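Student: all I have is the shape, not the residue letters:
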């Protein structure tokens, strides 16, 4: 736990760490700088594994809430007990699409306020939820891209949605001390969620045709990447340990990340913090990039992705300038700065 920022009212967070995120990444890291976690007690864990196991599974299976699991059911039960013991606090669901459902019925209990952060793009809500009525019970919604604001206001209510950027640990993700001079120019692709894997082969083909000395490293659970490998040119790793992942980002010359859609993208923030310029597709991620540190093609624009990547691979000076600008940009999203923005919102809600 870092030196947490004091909050005007007590703030308790309901957290979740996704396994596909790098250990030092993910939105749950916000809780290290502000608020206290609601912790699952040993008795509640036992109940979740025994008496509550079947009802929790039934709620998760038939509740019309795609990401909601039996573990979320048990955590909501724990949070309800916590809310009954405290008064006039703020409860922040850090992944509200996943972990907020039944507590909609606890709105106003003991003078508490409930807030939730939303991460998915609008297009996902048709399969995430059978009904979004429970979201009206939130006192406020936080979104991680400005594109989400209009849609979320239709679900939560006008004036009850605030954009606060996703953060990044700029003390962990840092630029390399010195670039390696004994290797080809390297383009890095990482992740699976909302990645445009279908168009990635065409991007790779176009870039390697124009810059034969370049290479691609693909880090992804998506096994389609295995079919893109070429000896000495395109390498695939299904997963790597956190310490190795950090070094692979640091040693990349570019992050080349075709996206179908986006809000905040951890991989983009990680690359920026490591001083690596970004080539990607326009979307919610535009809130985290500007022309000084990244180039954005329109979604589905393979030619635009190839052109931007080739341009930067051929211009060492421009890449260096953009790398420095990338690090400067990332500092705007350091977790302490994001926690201060969140604290301002908490004060408004109290």
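Tutor: Arrived safely, thanks for sending. Computed from a predicted structure; not experimentally measured.

Student: please count neighbours and contacts with C-alpha atoms only from this point.
Tutor: Fine.

Student: sketch out the helices for the stretch 251-350 of the chain, chain order is fine.
Tutor: All helices of the stretch 251-350 of the chain, identified by DSSP state H, counting those that start in this stretch, fall at 266-273, 302-313, 316-331, 335-349.

Student: so the longest one versus helix 335-349, what angle?
Tutor: Right, the one you point to is helix 316-331. Orientation of helix 316-331 against helix 335-349 (axes from the mean of the first three to the mean of the last three CA atoms, to 10 degrees) gives an angle of 40 degrees.

Student: any idea how far helix 316-331 is from the middle of the chain?
Tutor: Mean-position distance between helix 316-331 and its chain equals 22 Å (CA atoms, centre = their mean, to the nearest Å).

Student: what angle sits between that helix and helix 302-313?
Tutor: On the basis of the same axes, to 10 degrees, helix 316-331 is oriented at 100 degrees to helix 302-313.

Student: buried stuff in helix 316-331?
Tutor: Of all the residues in helix 316-331, those buried under the rule 16 or more other CA atoms under 10 Å are 319-320, 322-327, 329-331.

Student: format those as a markdown table; extra columns: distance to residue 18.
Tutor: Compiled in a markdown table, these are given as follows (distance: CA to CA, whole Å):
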| residue | distance to residue 18 |
| --- | --- |
| 319 | 32 |
| 320 | 33 |
| 322 | 30 |
| 323 | 28 |
| 324 | 30 |
| 325 | 29 |
| 326 | 26 |
| 327 | 25 |
| 329 | 25 |
| 330 | 22 |
| 331 | 24 |
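
Student: ok, structure two:
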């Protein structure tokens, strides 16, 4: 089977974060990155002619399609060939419309946005309905995508995490460091409303916030015990996870969350909102899923963990054990099996 993966990496992800890491664990694949095939101005013009109501399609999408077309033309029509869009919310247009490779060419995509966001941002599903299959990184997407796109082959395969890179410290110093990471679908209102009380109640506690600098204005906590970090490298990010007492992550919605996966891989307890796919990702552990509007529960849970280091250690061990189920090697095997199922 020939495998073509349409690459996409969100610019804020570290080198060891994000769904594009899957490529490193897939073995023999052809990666379509959107290398320049035609002049940029022409690609930009072609991208702008396509309606964004069918998903993001820009100059880089055009380059990807041309690069993919050249690659498809080189394969024998007798060879089963998979085209896997790593991000189903973008880049899918004209090649899938014509499906020039016949029955031996199958298209699939992984979807990352919650159902409410997908329905709002992709109003024209003409192209997506031509997919042969869809991978959902959140269990909360499965029924929606089956109905929305009228697809037979829809499967929940969790997002992965690099458990060799993201790992706990062998000897973790006792601290009362709280960690908040990321910006996508984060509940900044809940963070701003609860954290002042938590920091006031526990005088030793501190908060590290890691996010893109464009989102710094979202944080409105007046305290010298709060530090905001942007533009850090992969190893610094890992150190923040490893040295934290727990990950504090109120969220508005979710499917899969990189920060939660990286947090559990580094042996952290998690306090997050009971929304979207979070419950599935944390099932079987003592981690904390809080009703998203219950600010008092967020505060009480954080204070309880700050005063119980033994509990943090015990839950952290459960987190690490759970994270091994999401190791990219295991996820890659499941995706390979999904590919094969499209030809059966």
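Tutor: It's in. Predicted model only: the values in this text are computed from it and were never measured.

Student: trace residue 329 of structure 2 over to structure 1, please.
Tutor: Aligned counterpart of residue 329 of structure 2 in structure 1: residue 336 (TM-score structural alignment).

Student: count of residues packed around that match?
Tutor: 23 (other CA atoms under 10 Å).

Student: you'd agree it is up against residue 31?
Tutor: No. Using CA atoms under 8 Å, residue 336 of structure 1 makes no contact with residue 31, being 10.7 Å away.

Student: what's the average distance of the longest strand anywhere in structure 2 to structure 1?
Tutor: If you go by DSSP state E, structure 2 has its longest strand at strand 105-111. After superposition onto structure 1, the mean distance of strand 105-111 of structure 2 to its aligned counterpart is 0.3 Å, using mean CA distance after the TM-score superposition for structure 1.

Student: mean deviation, the helix or strand just after that strand versus structure 1?
Tutor: Using DSSP states H and E, the helix or strand that follows strand 105-111 of structure 2 in sequence is helix 115-121. Superposing on structure 1 and averaging over aligned pairs (mean CA distance after the TM-score superposition for structure 1), helix 115-121 of structure 2 comes out at 2.1 Å.

Student: what range in structure 1 does the very next helix or strand once past helix 115-121 of structure 2 sit on?
Tutor: Proceeding N to C from helix 115-121 of structure 2, the next assigned helix or strand is strand 133-136, under DSSP H and E. Aligned using TM-score structural alignment, strand 133-136 of structure 2 spans residues 140-143 in structure 1.

Student: just give me the mean distance for the matching stretch relative to structure 2.
Tutor: Taking mean CA distance after the TM-score superposition for structure 1, the mean distance separating stretch 140-143 of structure 1 from the aligned residues in structure 2 is 0.3 Å.

Student: please work out which residues outside that stretch touch it.
Tutor: Identification of contacts with stretch 140-143 of structure 1 by CA atoms under 8 Å, 6 or more residues apart in numbering yields 114-119, 149, 152, 156, 160-165.

Student: go again using 10 Å as the cut-off
Tutor: The contact list for stretch 140-143 of structure 1 (CA atoms under 10 Å, 6 or more residues apart in numbering) reads 92-94, 96, 113-121, 135, 148-149, 152-153, 155-166, 263-264, 342, 345-346, 349.

Student: how far does it sit from its chain's centre?
Tutor: 15 Å.

Student: then stretch 272-286 of structure 2?
Tutor: The chain centroid and the centroid of stretch 272-286 of structure 2 are separated by 15 Å under CA atoms, centre = their mean.

Student: repeat for stretch 213-220 of structure 1
Tutor: Centre-to-centre, stretch 213-220 of structure 1 and its host chain are 22 Å apart (CA atoms, centre = their mean).

Student: buried ones in it?
Tutor: 214-220.

Student: where in structure 2 does that stretch fall?
Tutor: Counting by TM-score structural alignment, stretch 213-220 of structure 1 pairs with residues 204-211 of structure 2.

Student: now do the same for residue 228 of structure 2: its match in structure 1.
Tutor: Alignment note: residue 228 of structure 2 maps to residue 236 in structure 1; criterion TM-score structural alignment.

Student: wait, its match sits on residue 215?
Tutor: No. Residue 236 of structure 1 lies out of contact with residue 215 (CA atoms under 10 Å); the separation is 11.2 Å.

Student: mutual contacts of these two, please.
Tutor: Common neighbours of residue 236 of structure 1 and residue 215, using CA under 10 Å, 6+ apart, are residue 230.

Student: what's the nearest residue to residue 305 of structure 1 if we skip its chain neighbours?
Tutor: residue 297 (5.9 Å; CA to CA, 6 or more residues apart in numbering).

Student: give me every residue that touches that neighbour.
Tutor: Neighbouring residues of residue 297 of structure 1 by CA under 10 Å, 6+ apart: 258-259, 279-283, 303-308.

Student: again, 6 Å this time
Tutor: Residue 297 of structure 1 is in contact with 281-282, 304-305, counting by CA atoms under 6 Å, 6 or more residues apart in numbering.

Student: shared with structure 2, which of those?
Tutor: Counting by both residues aligned by TM-score structural alignment, their matches' CA atoms under 6 Å, structure 2 reproduces these contacts from the contacts of residue 297 of structure 1: 281-282.

Student: how far away is the most far-flung residue of structure 1 relative to its centre from residue 31 of structure 1?
Tutor: If you look at how far each residue of structure 1 sits from its centre, by CA atoms, centre = their mean, the farthest one is residue 51, at 34.0 Å. To residue 31 of structure 1, residue 51 of structure 1 is 30 Å away according to CA to CA, to the nearest Å.

Student: now swap in residue 93 of structure 1 and tell me
Tutor: On the measure of CA to CA, residue 93 of structure 1 and residue 31 of structure 1 end up 11 Å apart.
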